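Student: Just the structure for this:
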Amino acid sequence: MPLTIAVNISASNLQDPQFPESVAAALARTGARPEWLELEITETAIMKEPAVAIAAIGKLSHMGVQLAIDDFGTGYSSMAYLKKLLVAKIKIDKSFVMDMNTNRNDAVIVRSLIGLGHNLGLSVVAEGVESAEVWDELKVLGCDSAQGYSMSRPIPPDKLDDWLRHSPWGFKGQ
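Tutor: Sure, this is the predicted structure:
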């Protein structure tokens, strides 16, 4: 399983007509393959100038860069824009995930967002997973992956290789 590096990008990045070319140049300079890069975009960044953002996202997607909508469910995106975006993934905001075992409304929202994402052919990630119980429930709901303290606290670079080899979330023995 290849690793990807996820980078948050801002509204100003999406509004910069040279941004896709800058990303292509950085990939060429480093020798990184486009599919190794995942750019995370917030709904708010998309809504600032939707037509410009959609064009930039389209160029990046056609280059092979992976794109995800970060903090999904907290912005003001229209479902009409969601179907136009060439993204592969939505990341459900932690504000819904963290209390889904104790807050019925949060659980309904999470279940609905997982269904929406899958019905649109998108991968769904839950952010803010801080307990095994929440992760177990997310798996039952069909969530594709998760991030949060239940998986790992931040890891210093010199400890990453060991974590990847020995963590239940890593790539044992590879």
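Student: Going by C-alpha atoms from here, please, whenever you check contacts or count neighbours.
Tutor: Fine.
Student: what about the helices in the protein?
Tutor: For the chain, helices defined by DSSP state H occupy the ranges 11-15, 19-30, 43-48, 50-63, 79-84, 94-97, 104-119, 132-141, 157-166.
Student: I have a second one here; can you model it like the first so I can compare?
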Amino acid sequence: MVTSILQKTGLDPQFLGIEITESIAMQDMETTIGKLERLSSMGIQISIDDFGTGFSSLYYLKKFPIHKLKISQHFVSGIATDQNDKVIVSSVIALAQSLKFKVVAEGVENEEQLVFLKQRQCDEMQGYLFCKPLPADEFGKMEMRHNVLCDA
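Tutor: A predicted model of the protein is given here:
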């Protein structure tokens, strides 16, 4: 199905990212690994979403052909108040970096979280601090305004 869609749209596979939740990835790991390897060999970027909330296996984590780990907002939201969340987030970032994965923090909502994540060299962050979810047409308008302002 993915190959068919890429052919129909003409999209270069390197610009397609597919996210799979940790819990889904762990249901039938051997099948998942095979499918992810095929997608990755096409150049598609694979991310494990909500990492740390399922029943993760570090053995299979090293076998999955993934490019990014996305830290669940459940951990990110507690950075300011929960020492355990700080340790978990720091550890996941270090693990991802050691395995040469990009790491994305989900649910960043305040400056304190942003500073904490930047200090630990988190590669990417997403959340309400940056922008609330938008329909595609509104995002396009916002992007156009941003480009006009930045190019001026």
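Student: Need the TM-score between these chains.
Tutor: In this superposition the chains share a TM-score of 0.93, using TM-score structural alignment, normalised by the length of the second structure; 150 aligned residues with a C-alpha RMSD of 1.7 Å.
Student: how about the helices of the first structure in CSV, adding distance to L37 of the first structure?
Tutor: Below are the helices of the first structure laid out as CSV (distance: least, C-alpha to C-alpha, whole Å):
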stretch, distance to L37 of the first structure
helix 11-15, 15
helix 19-30, 9
helix 43-48, 19
helix 50-63, 10
helix 79-84, 21
helix 94-97, 22
helix 104-119, 21
helix 132-141, 25
helix 157-166, 18
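Student: Adding mean neighbour count and distance to G73 of the first structure as columns, could you present those in CSV?
Tutor: Output for those, formatted as CSV (neighbours: other C-alpha atoms under 10 Å; distance: least, C-alpha to C-alpha, whole Å):
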stretch, mean neighbour count, distance to G73 of the first structure
helix 11-15, 18, 17
helix 19-30, 14, 26
helix 43-48, 20, 8
helix 50-63, 18, 17
helix 79-84, 11, 11
helix 94-97, 20, 8
helix 104-119, 17, 8
helix 132-141, 16, 16
helix 157-166, 12, 30
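Student: just so I know, which of those lies nearest M151 of the first structure?
Tutor: helix 132-141 (8.7 Å; C-alpha to C-alpha).
Student: Now that closest one on the second structure. Mean distance?
Tutor: By mean C-alpha distance after the TM-score superposition for the first structure, the fitted helix 132-141 of the first structure averages 1.0 Å away from its aligned residues in the second structure.
Student: Which part of the second structure matches that helix?
Tutor: Aligning helix 132-141 of the first structure against the second structure (TM-score structural alignment) gives residues 111-120.
Student: so what corresponds to D93 of the first structure in the second structure?
Tutor: Per TM-score structural alignment, D93 of the first structure is aligned with S72.
Student: For D85 of the second structure, see how far away that match is.
Tutor: Distance, S72 of the second structure to D85 of the second structure, using C-alpha to C-alpha, to the nearest Å: 11 Å.
Student: Kindly report the same for G17 of the second structure.
Tutor: On the measure of C-alpha to C-alpha, G17 of the second structure and D85 of the second structure end up 27 Å apart.
Student: now do I66 of the second structure
Tutor: 24 Å.
Student: So which other helices or strands are in contact with the longest strand seen in the second structure?
Tutor: If you go by DSSP state E, the second structure has its longest strand at strand 45-51. Applying 3 or more C-alpha pairs under 8 Å, 6 or more residues apart in numbering; DSSP states H and E, one finds that strand 45-51 of the second structure makes contact with strand 17-21, helix 22-25, helix 29-41, strand 68-71.
Student: For the first one, list every residue counted as buried.
Tutor: Of the residues in strand 17-21 of the second structure, 17, 20 count as buried by neighbour count, 16 or more other C-alpha atoms under 10 Å.
Student: In the first structure, point out the residues matching that strand.
Tutor: Residue span in the first structure matched to strand 17-21 of the second structure, by TM-score structural alignment: 38-42.
Student: The matching stretch vs the second structure, mean deviation?
Tutor: Average distance, stretch 38-42 of the first structure versus aligned residues of the second structure after superposition (mean C-alpha distance after the TM-score superposition for the first structure): 0.6 Å.
Student: With R38 of the second structure as the reference, measure out to the spatially closest residue to the match of D93 of the first structure that is not a sequence neighbour.
Tutor: Sequence neighbours aside, D50 is the residue nearest to S72 of the second structure in space, at 4.2 Å (criterion: C-alpha to C-alpha, 6 or more residues apart in numbering). Look at D50 of the second structure and R38 of the second structure: by C-alpha to C-alpha, they are 22 Å apart.
Student: which residue is nearest the centroid of the second structure?
Tutor: When C-alpha atoms, centre = their mean is applied to the second structure, the residue found nearest the centroid is K70 (3.7 Å).
Student: Thanks again, I'm all set now.
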